[in-house]
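Chemist: fold the stuff below for me.
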Amino acid sequence: MSSLEPRLPDVYGPGTHTDRGFVPVQQDTERIFRLIASQTPGFTQDESLLSKVKFVGEEFPVIPGPIKAVPVAAALHAMAGVIADEILTLRGAENKERQITVNTTHAAFWFGCIATAFVDGEDVVSTVKSGKLKKLLPHWEQGWVDTALKYRATGLYPTSDPKVWYSLHGSMDATPVLKSIGVDPSEPIASNEDAAAHIARHTSNLTPEKLEFNNLLNGFCGSICFSPKQWNESEMGKSLAAHPFVNVKAQPQAIPTPPVAFAPLDPSDKRPLAGIKVVEMTRVIAGPQIGTMLASFGAEVIRINPPHLPDINIMQLTLNAGKRTIAIDLRKPEEAKILHSLLAEADVFIQGFRMNKMPKYGLGLNDILKLAGERGRGIVYVSENCYGPDGYYAERPGWQQIADAASGAAFVTGRSLKLPNNEAVLPSLPISDMTTGVLGAVGTLLALRDRATKGGSYAVHSSLTAVNTFALKPEVGLYPPEVVAKCADRFQWAEMRGSHHVLDLLVTVWDGWKRVLGGHLEEKSGWFQSFENSAFDGKRLSILKPVATLSDAKSSPHWTTPSVPYAYEKAEGIAFK
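Modeler: Predicted coordinates for the structure are as follows:
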């Protein structure tokens, strides 16, 4: 038992578990890596492989708050590296001396990778502030935040119960959400602060139960900001807890298929997943991050966007790295046929939509398993959602902010900031989104390894709420208040409040990083991968490198092509290479 155990209960509210002292980030990450590895069915327990991992970086936390988001994500990146090493061995490239290095500070920056990029030598945050980025990017947002009220429709707000806050979410179409709580979306409110205050006046007159039922009735996203204890004791919390964190399940009900051996590595591409074909049908951050990571490991990824659904413009710069992109409207049979032709060849299908919608288009798990059985080659079916693979919330829509509220992460973050009136605050970056991405990638790598050695097809599930609940477990622990305060003093973070949009909070953290760790965020720091000619007006594009690195550079994760806009290629005639 370490000197940190037993952990202090309820420091940040019911169901929280706080370390008694401080352990340097690298040492703590190593412990959490071993913890997740030991709890993951099918993950190697071979010490000769586990000991290949090395964690480096800042010894002290570099993001706000008490949640050990960086160690958890860095541990998952390391796991991806270990499985990649196993796959390289299967492909005839065994190297007992190969090392897997994860820089935990890099893992922290990776949470904000959509803001840590450069176009033609200028950082993206500056490009956004100057208005120049709008001219570079195809416009996919359909006005989702074109007024202050729409922007602030996504935030955490007080209710008529002084102890309970609620996560309201505009879900990229804020008008009906605002109307449902009595706010006129056309009211001319100029500032974000005034818009938040206006929305808060309306939510303060509604009980948490009324807000919850309003969202359920209308199919909107939303969640009460539960404490960790409340979530863990709920029926949905119990459903989620029944699954392993890295959730990979063989599908014995499918038509049996033999092992699909990896081809020997081609000298032209020595990355572990070279030759693996992936179809990705996702939106925004978590799902696209799965595909981006697999692309860095060498997979050929074709991403599909529904042309009628909005997506966030800035994500095009980073979350399409290494991919080809097309648009397909599944409501049109001739376009759906294109998707099915790609799936006939695919090794992996990633989907980020509600699971019960998929069978309508012949894309449910059992549909794809049938396809795999008939062709005689197994497939990996990857689903990403908010609440988990089953239970009565599984089909409920949700985004990062909803998972942060439901799991207790926002409750804990608010408590750590010592704000009045029990105010909840989102963790300061797209943490659950990005970590859900690496969690899905780890599961996919594991499933591909097993398909090569055991045969069959596999289902992988990655959920936003699972990421948060794992980070709040007693075995992981939270940073003590004095550590949180020391981090805040070092970086001088600006004010963080419940009504702040996750993009506001991201810029707040980025500003602190620039002040203290600015050298790492320079384009020529060595932390970025640059492409001289991008699809964005031909300008040089530099994006943050993959987090895990392998000591043999040609096999180490990297992208061979830069990000491209959504729907960059015509869907007609597209095929895997």
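Chemist: please make it C-alpha for all contacts and neighbour counts, starting now.
Modeler: OK.
Chemist: which positions within the top helix by length along the chain qualify as buried?
Modeler: Counting residues, the longest helix found in the chain (DSSP state H) is helix 431-454. Neighbour-count burial for helix 431-454 flags 431-452, 454 (criterion: 16 or more other CA atoms under 10 Å).
Chemist: surely residue 199 and residue 185 touch.
Modeler: No. Look at residue 199 against residue 185 with CA atoms under 8 Å: they stay out of range, at 10.3 Å.
Chemist: these two: who's more crowded?
Modeler: A count of neighbours by other CA atoms under 10 Å puts residue 199 above the other of residue 199 and residue 185, at 23 against 18.
Chemist: buried ones in the helix or strand where the more buried one lies?
Modeler: Residue 199 is part of helix 192-203, with elements assigned from DSSP states H and E. Residues of helix 192-203 classed as buried: 192, 195, 196, 199, 200, 202, 203 (neighbour count, 16+ other CA under 10 Å).
Chemist: could I get these in CSV, plus columns for distance to residue 511?
Modeler: Putting the buried residues of helix 192-203 into CSV (distance: CA to CA, whole Å) gives the following:
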residue, distance to residue 511
192, 19
195, 24
196, 23
199, 27
200, 27
202, 32
203, 31
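Chemist: quick check, nearest of these to residue 557?
Modeler: residue 192 (40.1 Å; CA to CA).
Chemist: and that closest one, what does it touch?
Modeler: If you count contacts by CA atoms under 8 Å, 6 or more residues apart in numbering, residue 192 has them with 148, 149, 151, 152.
Chemist: one more time with 7 Å
Modeler: Contact partners of residue 192, counting by CA atoms under 7 Å, 6 or more residues apart in numbering, are 148, 152.
Chemist: any idea how far it lies from residue 510?
Modeler: Residue 192 sits 20 Å away from residue 510, going by CA to CA, to the nearest Å.
Chemist: swap in residue 201?
Modeler: 31 Å.
Chemist: and residue 291, by the same measure?
Modeler: When residue 291 is compared with residue 510 (using CA to CA), they lie 25 Å apart.
Chemist: which one's more surrounded, the two?
Modeler: In this view residue 291 and residue 510 are compared by other CA under 10 Å, and residue 291 has more residues nearby, 34 against 23.
Chemist: how about the more buried one, secondary structure?
Modeler: Three-state call for residue 291 (DSSP: H, G, I helix; E, B strand; the rest coil): helix.
Chemist: still on that earlier bit, which neighbours do residue 199 and residue 185 have in common?
Modeler: With CA under 7 Å, 6+ apart, residue 199 and residue 185 have no common neighbours.
Chemist: this one next, for a side-by-side:
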Amino acid sequence: MTPELALKHIWTLAGCDPSALRSVTLTGADPGLPSVYRVGTLASASIAATGLAAAEYHRLRTGRRQHVTVAMRRALASFRSERYLRINDGPPPALRDPVMGFYETRDGRWIQLHTNFPHHLQGVLNVLGCANGRDAVAAAIRGWDGATLDQTLADAGLCAALIRTPDEWAALDQAKAIAGLPLFEIERIGDAPTESPGQRGADRPLAGVRVLDLSRIIAGPVAGRALAQHGAQVLMINGPHLPNIAPLVIDNGRGKRSALVDLREAQGREVLRGLAGAADVFLQAYRPGALAARGFGPEELARMRPGIVYVSVSAYGHEGPWAQRRGFDSLVQSASGIAFTERQAAGWNEPKHLPCQALDHATGYLAAFGAMAALARRATEGGSWHVRVSLAQTGRWLQSFGQIPEGWKAPEVALDDVRDCLASVESEFGRVLGVQPAEVLDETPAFFALPPSRVGAHEARWE
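Modeler: This next block holds a predicted model:
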């Protein structure tokens, strides 16, 4: 699989104009990072699709087509943006709780725990009946069989994954459900009149587009960030009780404003209904059905705001027995055979993840791409739309690219190797050094108009 073929797949699946593909140049080849998987192809294609969709939406407004260029090394820097983030020239930010990681079980299997949120960590410690610390957790896990612990933690609503081979994963009902789905879906869910793509004189592709971003951590926030870097007005909505990871708030908050709304209260739900009524895109990354229970499912939004583009990001997809299972990028890698394959290729003693959160980032860019493709459809044929993406569907697609046998031997890419991909901005956190957008549009450059801000820094209203 080449980046060009992967981009063509995305573009064709969305029903976009094939002639636009002549306006894209992709450079670089895998392996760009130490991995047997074609992570660079995934990065280049998903980011190029986002850039090209922005260019095409701008063309709808102006009649002018522009060229899009993506260099693989820049795309891979974007896929590692949280790793290269620096505040006031300080050390790399801490992104993981010490207990998070791989553990060997009684029956010789491996399991991965994800404990970055305090309530997830405490829940795991409660199930295991042990103290907080890697040694105590490792000793407790050696008293469990892998599959039993995996299911017990899932039943408790906690975050873990048994390390499976690709064949073990393929045999599961969840993998079969994913195999029956396309990479992403863009579905018409209601009738609405066409809506103009916005101000003809606007100098940015998404100027005038309003995006509500109800997501945290990486995949959903990357989608909102990608829309912001092409000019959308993005308002992040957090619950005051929900945990966040500070460096990710900074990295993925660039270009956005941030407000607090408590959906547990009637007043908060009323505020969100008001915001949604004037939004163009409603982006959410809660578990399937969670927002619908609060009255904010896709069908409700389409009735509330005809013409809405509703974007759903999930871990394991919206179908199958794991649809409600909590998950993160690294857990999907562990469950689906990616961590097993990387370990086997490199000859490691324990499982090995991809060299970046590739499923998160690619899914985020695909979500942003789907949103823009749906906005273009709204402009030409009307309707309300539902875009669905998942980490597991993205992971399955990456696995379908085939492998690079010695790819894991590729050199590591340090901060100094990507200095030309970074830029600094002053913010309330200090001087933030971050990765800049990888896609180059020759008429409307992608950039962040706003520095990152703390959670809840702004009022819950449109500018």
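Chemist: post-alignment, the longest helix of the first structure versus the second structure, mean distance?
Modeler: Its matched residues in the second structure lie on average 1.1 Å from helix 431-454 of the first structure after superposition (mean CA distance after the TM-score superposition for the first structure).
Chemist: which bit of the second structure covers that helix?
Modeler: Matched against the second structure by TM-score structural alignment, helix 431-454 of the first structure falls on residues 358-381.
Chemist: what residues does the matching stretch touch?
Modeler: By CA under 7 Å, 6+ apart, stretch 358-381 of the second structure touches 39, 42-43, 46-47, 49-50, 53-54, 57, 79, 186, 194-197, 218-220, 222-224, 226-227, 307, 309, 311, 329, 385, 387, 389-391, 394-395.
Chemist: redo that, cut-off 6 Å
Modeler: Residues outside stretch 358-381 of the second structure that contact it (CA atoms under 6 Å, 6 or more residues apart in numbering): 46, 50, 79, 194-197, 218-220, 222-223, 329, 387, 391, 395.
Chemist: closest to residue 127 of the second structure out of those?
Modeler: Using CA to CA, the contacts of stretch 358-381 of the second structure come closest to residue 127 of the second structure at residue 329, 22.8 Å.
Chemist: aligned against the first structure, show me the partner of that closest one.
Modeler: Match for residue 329 of the second structure (TM-score structural alignment): residue 400.
Chemist: contacting residues for its match?
Modeler: Residue 400 of the first structure neighbours (CA under 6 Å, 6+ apart): 432, 433.
Chemist: tell me which residue of the first structure lines up with residue 297 of the second structure.
Modeler: In the first structure, residue 297 of the second structure lands on residue 364 (TM-score structural alignment).
Chemist: excluding its backbone neighbours, what's nearest its match?
Modeler: residue 358 (4.6 Å; CA to CA, 6 or more residues apart in numbering).
Chemist: how many residues are close by that neighbour?
Modeler: The number of residues packed near residue 358 of the first structure is 15, by other CA under 10 Å.
Chemist: correct me if wrong: it contacts residue 366.
Modeler: No. Shown here, residue 358 of the first structure and residue 366 do not form a contact pair, counting by CA atoms under 6 Å, at 10.0 Å.
Chemist: can you find the partner of residue 281 of the second structure in the first structure?
Modeler: In the first structure, residue 281 of the second structure lands on residue 348 (TM-score structural alignment).
Chemist: what's the matching residue for residue 314 of the first structure over in the second structure?
Modeler: In the second structure, residue 314 of the first structure lands on residue 247 (TM-score structural alignment).
Chemist: all strands of the stretch 101-250 of the second structure, in order?
Modeler: 101-104, 110-113, 160-162, 185-190, 210-214, 233-238 (DSSP state E, counting those that start in this stretch).
Chemist: distance between the first one and the chain's centre?
Modeler: This points to strand 101-104 of the second structure. 24 Å (CA atoms, centre = their mean, to the nearest Å).
Chemist: what span of the first structure lines up against that strand?
Modeler: Mapping strand 101-104 of the second structure onto the first structure (TM-score structural alignment) gives residues 155-158.
Chemist: how much does that stretch stray from the second structure?
Modeler: Here the mean offset of stretch 155-158 of the first structure against the second structure after fitting is 1.7 Å, by mean CA distance after the TM-score superposition for the first structure.
Chemist: how close does residue 342 of the second structure sit to residue 361 of the second structure?
Modeler: 19 Å.
Chemist: same thing with residue 459 of the second structure?
Modeler: 28 Å.
Chemist: coming back round to it: give me the neighbour count for the closest residue in space to the match of residue 314 of the first structure that isn't next to it in sequence.
Modeler: Leaving aside its chain neighbours, residue 247 of the second structure sits nearest to residue 93 (6.3 Å; criterion: CA to CA, 6+ apart). For residue 93 of the second structure, the neighbour count with other CA under 10 Å is 15.
Chemist: residue 93 of the second structure looks like it's in a helix, true?
Modeler: No. Counting by three-state DSSP, residue 93 of the second structure is not part of a helix but coil.
Chemist: ok, of the buried residues of helix 192-203 of the first structure, which one's closest to residue 548 of the first structure?
Modeler: Using CA to CA, residue 192 is the member of the buried residues of helix 192-203 of the first structure that sits closest to residue 548 of the first structure, with 38.1 Å.
Chemist: aligned partner of that closest one in the second structure?
Modeler: In the second structure, residue 192 of the first structure lands on no residue (TM-score structural alignment).
Chemist: give me the aligned partner of residue 156 of the second structure over in the first structure.
Modeler: Match for residue 156 of the second structure (TM-score structural alignment): residue 218.
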